[in-house]
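Asker: Sequence below, structure please.
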Amino acid sequence: MFSKFHRSVIKTALIISVLCLANTAMALTLQQAKQQGLIGEANSGYVASVQSAPTAKVKQLIDDTNQKRKLGYQQISQQNNMSIEEVTALGRAKAKQKTLPGYYFQTKTGEWIKK
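Answerer: Modelled structure (predicted):
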């Protein structure tokens, strides 16, 4: 039916597929990271690590999230003729308000507080 070569290719493809699915399954979402106390709403209007030494996955999640927020803040700023600082301040206030009980937010002085 299949030659030895074809079986080898199929086997390799299956292994790669499984590894890709496992990697996706292990991906950490922002909500999960907040729930686990790894990430909180920073006093800057962005998210930050609650821990002093975050893992590479957590750092990447923070970077990705903050990149999206920055783009969003810039769009709102341009559309509403507001400074980026004004938009960021509004984002910070809204994020703190929407922080769920048990999740972290950062005070003006930089202290992490569990809501």
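Asker: use CA for all of it now, contacts and neighbours both
Answerer: Will do.
Asker: Only the buried residues of stretch 29-49, if you could.
Answerer: 30, 33-35, 37-49 (16 or more other Cα atoms under 10 Å).
Asker: Before we compare anything, build this one as well:
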Amino acid sequence: MTNFMRLMAVAIFSLGLFAAQPSAAQSMSLQQAQAQGLVGERLDGYVGVVQNAPGIAGLVDEVNLQRRQLYRDIARKNNIPLNTVEKLAADKAISRAASGEYVQDASGNWVRKL
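Answerer: Modelled structure (predicted):
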């Protein structure tokens, strides 16, 4: 496994760890919001609001900020474009989404994963 692939694996694992715990300002975790159909995985490696509810926009903003920082670090360390890291992360996150959670299809529409 190349260093880049190891870093990507660690990065994707890290996404789950830091997103699992809500901050003091959040009423639910990313996983809870995904399970409730409020948030989904986008094609660009970030999460998006599927159905608006109190606190969801803030949760999405915080998760996306953390992801962007992580993706930038990986891109910089591996001397590759940020959009390459984002695309790889999106592919992994969408493939790991649980059945019934929302993901974007190739057209950018929200669909429930089968």
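Asker: Just the ones of the buried residues of stretch 29-49 of the first structure in strands?
Answerer: Members of the buried residues of stretch 29-49 of the first structure lying in strands (criterion: DSSP state E): 39-41, 47-49.
Asker: for the second structure, what spans make up the strands?
Answerer: 39-41, 47-49, 102-104, 110-112.
Asker: Of all those, which one is nearest A93 of the second structure?
Answerer: Comparing these against A93 of the second structure with Cα to Cα, the closest turns out to be strand 39-41 (6.8 Å).
Asker: Aligned counterpart of V47 of the second structure in the first structure, please.
Answerer: Residue pairing (TM-score structural alignment): V47 of the second structure is matched to V47 of the first structure.
Asker: swap in A93 of the second structure?
Answerer: Here A93 of the second structure is matched to A95 in the first structure, going by TM-score structural alignment.
Asker: I'd say that match and E41 touch.
Answerer: Yes - using Cα atoms under 8 Å, A95 of the first structure is in contact with E41, at 6.6 Å.
Asker: Give me the distance between the residue nearest to R92 of the first structure when sequence neighbours are not counted and V87 of the first structure.
Answerer: Nearest residue to R92 of the first structure, sequence neighbours excluded (Cα to Cα, 6 or more residues apart in numbering): G45, at 3.9 Å. Applying Cα to Cα, to the nearest Å, the value for G45 of the first structure to V87 of the first structure is 9 Å.
Asker: Quick one: residues contacting the residue minimising distance to the centre of the first structure.
Answerer: Centroid check for the first structure by Cα atoms, centre = their mean gives L61 as the closest residue, at 3.5 Å. For L61 of the first structure, the contacting residues are 28-30, by Cα atoms under 8 Å, 6 or more residues apart in numbering.
Asker: ok, now K115 of the first structure?
Answerer: When contacts are counted by Cα under 8 Å, 6+ apart, K115 of the first structure touches 99-105.
Asker: what's stretch 63-70 of the second structure aligned against in the first structure?
Answerer: Using TM-score structural alignment, stretch 63-70 of the second structure corresponds to residues 65-72 of the first structure.
Asker: What residues of that stretch count as buried?
Answerer: The neighbour-count check on stretch 65-72 of the first structure (16+ other Cα under 10 Å) flags 65-66, 69-70 as buried.
Asker: quick one on the thing from earlier: in JSON lines, list the strands of the second structure along with distance to I74 of the second structure.
Answerer: Compiled in JSON lines, those are given as follows (distance: least, Cα to Cα, whole Å):
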{"stretch": "strand 39-41", "distance to I74 of the second structure": "20"}
{"stretch": "strand 47-49", "distance to I74 of the second structure": "18"}
{"stretch": "strand 102-104", "distance to I74 of the second structure": "23"}
{"stretch": "strand 110-112", "distance to I74 of the second structure": "28"}
